[in-house]
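# sequence-free structure coming up:
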């Protein structure tokens, strides 16, 4: 397993023979930059782990990551001058592929809170309370490798919705009772939708509501965003009594990502950023309901 990207490569590395290169990256990032005590940075698991190394075109180490025997991603580090250039993404994808090849069904990790959005983009979902480790706040995250990952609470729902919006190419399908207060008014979700809407891809987010009146009276923040981007965000309200009885809610995009909630008034559900079959099924079920639903003309009075 290896990944070649212009400017750098990612390959497995033997721990014993590769220790100097691993040290060059990990001690620079964790010990020197983040003030992690040296004795906490290296642990008894290191010799048992599967490690990857990223090297620049000159062969210099620029990033590292590992998989532990407990099926955890860890010690992800990229040198400062290489951040934002796809090195972390390539290393994480390489580790995920190694785990899949070994038949692992799930991966977990403890992310620094500042890096959690990076892992969310790759399908990892936060769970449990945040905690402190080596003086840095962390969040536990996990991802199923053979199907959907459980979403258990609002924080996970927000992270998942952000990832689906950011990974959409052109189309987003949102089926919601009343824009789910606590979810679609979260600043992170609004920013992700704004980035989707201003991405210049010519896309459209179709938002199907069960109670448009409640959305309007709540002055839902998404209405303000839609007012600025009326060609991107389009609203309709279900009109057929059978459609009104639909108990679920979901978000799906056109790249295989979805977040489905069996009970639309709750945050718990399931998500998969690589669930093309299920995402396509949700989009196909959405379209006929959309066609027989009424445009939210009352939103036009708001300038939408």
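Arrived safely, thanks for sending. This is a predicted model, so every value here is computed, not measured.

# from here on, just use CA atoms for contacts and neighbour counts.
OK.

# where do the helices sit along the stretch 151-300 of the chain?
154-167, 187-197, 212-217, 221-228, 241-244, 276-292, 297-300 (DSSP state H, counting those that start in this stretch).

# below is structure B, check it against A:
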């Protein structure tokens, strides 16, 4: 169970520190019971569990000492297993003030100090944006926990995560689109059937296109005709939002021989596939240097690519 704000505009003074569970038990449960048990109606027997005594805990306090936020880190079950973030809770009057960000960063620092390189969590769906911004990637299908819809998420604290199948590819692509501020770059062979036509990705692109922030998704293709022949649903979405989606086809023989495909956003995230016709590759939602490198490579090819004039008949 993780309930956290998705904003970081700190306007009130507070501090976050690691605490001993036995010594801080009353303060930890004062916050968690109010948020989970009373506000979200989680049964108290689910909120209070046997893991607490062996977890690492952090506590946020206002400067007057009032406990205002909590979080815990469950140690790995065995070497190489991930640690798990949980019990992220912030009192209502302190949400939107950066408390959740500070709690999560403190927990990630605890993991790094102990050499734990994989961290997972089960995020309440309403807090997905918050965890996406902190570099967590969705894994698998959503599920119900304590009567609340959740999404399993994972972050690698050292290096990119391996993407091994279509399910992971769809999840990370949707996450990268949702995390974008104003810019997306897609380098694709033929609009990636099975990926860019997946419902979760199309919905993320629709939300990006209708957000009203002046964003643009630029899409480079190696074969412009194939998506038309396949009636790719992204073309229909782009027809409704022509100011958002721009298409070009690579023209230089060197560019046509490029075997890879990638997506990079302007929030420091990327998904790179060494072989563009496959889903396996690597991704990181927070790797500004690598994302900047991919966007720069994209820009160079974009400048010498040809606009897809045949799409204009579709209203694009």
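Received, thanks. Fair warning: this is a prediction, and the values are worked out from it, not measured in the lab.

# now the helices of the stretch 151-300 of structure 1 in a markdown table, with mean neighbour count and distance to residue 43 of structure 1?
Converted to a markdown table, those look like this (neighbours: other CA atoms under 10 Å; distance: least, CA to CA, whole Å):
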| stretch | mean neighbour count | distance to residue 43 of structure 1 |
| --- | --- | --- |
| helix 154-167 | 23 | 30 |
| helix 187-197 | 19 | 35 |
| helix 212-217 | 15 | 52 |
| helix 221-228 | 17 | 47 |
| helix 241-244 | 11 | 55 |
| helix 276-292 | 16 | 39 |
| helix 297-300 | 14 | 58 |
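
# those: which one's closest to residue 39 of structure 1?
Smallest distance to residue 39 of structure 1 across the helices of the stretch 151-300 of structure 1 (CA to CA): 32.7 Å, for helix 154-167.

# how about residue 49 of structure 1, what's its match in structure 2?
Taking TM-score structural alignment, residue 49 of structure 1 has residue 55 as its aligned residue in structure 2.

# my read: its match touches residue 75, true?
Yes: counting by CA atoms under 8 Å, residue 75 is a contact partner of residue 55 of structure 2 at 6.4 Å.

# please report how far residue 126 of structure 1 lies from residue 42 of structure 1.
Distance of residue 126 of structure 1 to residue 42 of structure 1, computed by CA to CA, to the nearest Å: 25 Å.

# for residue 14 of structure 1, see how far away the residue in structure 1 that residue 246 of structure 2 lines up against is.
When structure 1 is aligned by TM-score structural alignment, residue 246 of structure 2 is paired with residue 234. To residue 14 of structure 1, residue 234 of structure 1 is 53 Å away according to CA to CA.

# so which of the two has more stuff around it?
residue 234 (17 against 14; other CA atoms under 10 Å).

# tell me the buried residues in stretch 30-48 of structure 2?
Residues of stretch 30-48 of structure 2 classed as buried: 31-37, 42, 47 (neighbour count, 16 or more other CA atoms under 10 Å).

# quick one: it to chain centroid distance?
26 Å (CA atoms, centre = their mean, to the nearest Å).

# what does stretch 35-52 of structure 1 give?
27 Å.

# cool, and stretch 121-135 of structure 1?
With CA atoms, centre = their mean, you get 13 Å for stretch 121-135 of structure 1.

# what residues are up against the match of residue 49 of structure 1?
21, 72-75 (CA atoms under 8 Å, 6 or more residues apart in numbering).

# determine which two of those are furthest apart.
Most distant of the contacts of residue 55 of structure 2, by CA to CA, are 21 and 75, 14.1 Å apart.
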